[in-house]
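Engineer: This is a predicted model, with the sequence first.
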Amino acid sequence: MDGGKIQRMRNQILNGPIVKTLILLAYPLIINQLVQVLYNLTDTFWLGKLGREELAAPGTAWPLISFFISIGMGFANAGFAFVSQYVGAGNYKKANRAAGALYSLMMLFAIAVGMVGIILAPYLLRFMNVSDTVYPYALSYTRVIFAGIPFSFTLFAFNFLLRAIGDTKTPVRINIATVLLNLVLDPFFIFGWGPFPELGVVGAAVATMLSNSLGSLVGGYLLFSGKVGIHLTLHNLKPDWPFYSRIFRVGIPSSIGSSTTAFGFVILTRIIFTIGKLYGQAHGIEKFEDIAFATYSITNRLTSFMFAFSDGISMAMGTMVGQAVGARLYQRAKEVAEKTMAINFTILGVGTLLFILFRVQIFRFFINDPAIIAESAKVVKYFAISLPFFGIFAAVENVFRSAGHTKKSMVLDMFRLWVLRLPLSYGLGVLMRDTAGMWLGMGLSNILGAVVALAWFLRGSWMKAIIEEEPGEHG
């Protein structure tokens, strides 16, 4: 591990001006998020040219894929907390050990997830109540993405490890290259341009898998060649069962929280199709469930554009909070978090206003479907105003994870989704006999979740390092 480079960054994170350091760490992450959103928007744009069902397929598949990915992300979050806190404490030897343990664990886990996902995909899509028109597209897309999961996981591990030591630029360069490759390949595989086969929806998944594979290989090369702050060796990758147990102890609550949240979105997909079918028929609209879900898919793409800014700042905050907690600078960690929440609320407030003002033009860009544009009016009326509050919720959740208090983030995740969003979305949808109730339930879950999260954050019970039992060696 390059101690000199990391020491300079550590000094900036622990002692530099908070907002300036946040921006320094965040701007590459924001660029990365925006490029990722650009890919998602382009994907939606091209698939919209094929039709409503094709456009809805990836949006249907991703809650299922995210469920499996999120289990591994819990352990990645645990690894991030250990690496960042060891760096904050100046214990570089153990930071490198933690990095190797995380990388090998993610590789093993990813292979298992890929195989299980391919086998279970048809059963889980049927459970989600996916319409017969969307199902075949969603199944094909899902299976190709699962085949590429091992590469996606190791790319995630690379991103988490470098972000933990304060290097937010290197992962962004690789991610931008992979996303740009994805953007170029998308139309070739979807429409069969030139010598490429015409694969339709599957083409979008193939482009994603190939791009992630290349990014993963480059990231692995950098880690093992020692050209970044972390230098992995085959010795680092050997199973370290005592340390694995510590990663599991911190990671399991995060995995449970993330995976139950992701599974909650599987249930939410079922709710959207169910409410759309029930009350679309009541209003005499055929296949209204496809209209409702296509609207939800486009809305997700649009909100992800706004969240690109707030997520980038929240991830930068996570690095600062993790290292500050490792150095026992708890008041600084709290101040970093509070300033991040204020910035996020402002950014998402402005984004929401633009979303409301230009809703029709934005939705029409993706698909000129009068039914979807009419449904989007309900999104603005009942859901959009809650987005700035979600910025606060996400920041608090990230504070808990970065400090290693993953049980708290698990409870927050489960509370917002299982106690608030799912019952409110379904209950209000049935009560109002319209998808408007569903959108209202989603909005209320963001606002109420933010209030609870902020109150818990202010209690300060997260201000305790998870590496306190470690001896203070440097190396």
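Structural biologist: Everything's here; your move. The structure displayed is predicted, hence computed values, not measured ones. Numbers count the residues shown, from 1 in each chain.
Engineer: switch to C-alpha atoms for all contacts and neighbour counts from now on
Structural biologist: Will do.
Engineer: Can you give me every residue that contacts the residue nearest to residue 411 when sequence neighbours are not counted?
Structural biologist: Computed as CA to CA, 6 or more residues apart in numbering, the closest residue to residue 411 that is not its neighbour in sequence is residue 257, at 6.8 Å. Neighbour list for residue 257: 74, 407, 409, 410, 411, 413, 414 [criterion: CA atoms under 8 Å, 6 or more residues apart in numbering].
Engineer: Those, buried ones only, as a ChimeraX selection?
Structural biologist: Selecting the buried subset of the contacts of residue 257 in ChimeraX, with 16 or more other CA atoms under 10 Å as the burial test, is done by:
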select :74,407,409,410,413,414
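Engineer: Identify, from the contacts of residue 257, the entry nearest to residue 451.
Structural biologist: residue 413 (13.4 Å; CA to CA).
Engineer: want to compare, so here's the second one:
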Amino acid sequence: MNQSLPPLDPAARARAARTQALLSAPIGPTLAKLAAPNILAMVVQAAQSIAEAYFASRIGVTALAGLALVFPLVMLTQMLSAGAMGGAISASVARALGAGNPDRAATLTITAWLLAVGFALVMAAIMLLFGPAIFVTLGGGPESVAAAVTYAAVFFPGCIAIWMCHASLSVIRGTGDMGMPSLLLLLVSTVSIPLAGGFALGWGPLPALGMAGLPLGLIVAYGVGALVAVGYIAAGRTGLAFKGALGRIDGGMVRDIMSVGAMASVNTVLTVLTVVMMVGMVGRHGEGALAGYGLGARLEFLMIPVIFGIGAAMTSMVGANIGAGAKARALRVAWTGSLAGAAIVGVIGLVLALFPDLWLGIFLEPTNTEALTAGRAYFHIVAPFYPFFGLGLALYFASQGAGRMLWPVIGSFSRIGVAIGGAVLLRSVTTIGVNGVFMAIAFAMLVYGSIISIAVWRGRWA
């Protein structure tokens, strides 16, 4: 018996109308309308990350170097919860609704929450056991490792708030509603900035906790966001009915999410591992070089939320069309959004390739010569290749909606292989030092974007 909401329920009607728009409205305007609030929210989230680095720089260069060590793992948490598993959740919900099955979408929601809790607990346990060893392996000195451990000791036990918030927002996006998730993320990111600065530097009545205060502000903000998002869904505002949903959970529901989420997570781990390995190689050139590259890598990571703004819309739109059997339209959605994302990232890369101090000057004083030299070299060499990174990443989000993750994963394996192999080769046969690492990173971006775009173009998700 159908457990969905009655046909005249306002929330159910709104949800059905959103799904119909994903299936039949003009692609360009619809994608722009869906992506605009996401992009706004991601810009503010990027500002939060910039502010965090700025607050760390006020604590000292050692704190900045420690943040460079822990930041890839923090971004891994964000990328897994919002992008890899989050995108898989959105795609699964969108496919279920595109196929006219709201009951399945409701059950997938409960499944998503259970998976989010499980992943958060696993990440916290891994960092508790292996965090210090990871930071040492990355080349950090005793002081920078201590700073990284202090940050991780707060962030990872609290990351369940981030997982639950992103899982819930992904469900809402899967119903075609981009406005509410974007507004909530906007508020979470905005509130987290003064909280992180206040807890770290001791503003007003807040204690000056130093490095531990940076993640505390973020966790508090996401905790509130998670409560709001879960309550919004449970109250029926998405048009999904949950009567009997818990009893319908089975292995098929888990496989529906994990068949895409597992591959997407591998892709995300490889993306972060590429940066982590490069951090280890750059760290051998000194703390100043590590701090300079850390700022460059931070901006590279900030390109991900920018693309996510478009990619989240593509995931839902592609997923709905795949669920409805409209593969040709799904492919047009993918190329439209991906080329737009590559153009946006390309403009950012061009500006910073020409004027790297626009970014570096926010965090570094003129006396930080070693860090400035490394950061400038990174942007001069790597930033012109940002469009290829943006194109591959956008097509990754589109591929989540289609449930076709093989080639994005192959692209990421190729990227890490080229980056590591190229860096080792250039260091061994040339005397260009850390610039060889940056050249390998740039060429790896070219390979990554090219492989995924050619695969989608030739395969057409058949």
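Structural biologist: Here it is on my side, so go on. If you're wondering where the values come from, they're calculated on a predicted model, not measured in any experiment.
Engineer: thinking again about what came up before, what's the spacing between the residue nearest to residue 411 of the first structure and residue 405 of the first structure?
Structural biologist: 12 Å (CA to CA, to the nearest Å).
Engineer: So for the second structure, the centremost residue is which one?
Structural biologist: residue 79 (3.2 Å; CA atoms, centre = their mean).
Engineer: once aligned to the second structure, how far is stretch 251-269 of the first structure on average?
Structural biologist: Once superposed with the second structure, the aligned residues differ from stretch 251-269 of the first structure by a mean of 2.8 Å; criterion: mean CA distance after the TM-score superposition for the first structure.
Engineer: what does stretch 173-191 of the first structure give?
Structural biologist: Looks like 1.5 Å for stretch 173-191 of the first structure (mean CA distance after the TM-score superposition for the first structure).
Engineer: before we move on, what about stretch 212-220 of the first structure?
Structural biologist: Its aligned residues in the second structure lie a mean 1.2 Å from stretch 212-220 of the first structure after superposition (mean CA distance after the TM-score superposition for the first structure).
Engineer: any idea how far that stretch is from the chain center?
Structural biologist: 19 Å (CA atoms, centre = their mean, to the nearest Å).
Engineer: Which part of the second structure matches it?
Structural biologist: Alignment of stretch 212-220 of the first structure against the second structure: residues 222-230, by TM-score structural alignment.
Engineer: buried set for the matching stretch?
Structural biologist: So stretch 222-230 of the second structure, judged by 16+ other CA under 10 Å, has buried residues 222, 223, 225, 226, 228, 229, 230.
Engineer: Quick check: the last one touching residue 167?
Structural biologist: No - using CA atoms under 8 Å as the test, residue 230 of the second structure is too far from residue 167 to be in contact (9.1 Å).
Engineer: Look at the residue nearest to the centre of the second structure and give its secondary structure.
Structural biologist: helix (DSSP: H, G, I helix; E, B strand; the rest coil).
Engineer: Over to residue 96 of the second structure?
Structural biologist: From three-state DSSP, the assignment for residue 96 of the second structure is helix.
Engineer: Looking for the alignment partner of it in the first structure.
Structural biologist: So, by TM-score structural alignment, residue 96 of the second structure is matched to residue 86.
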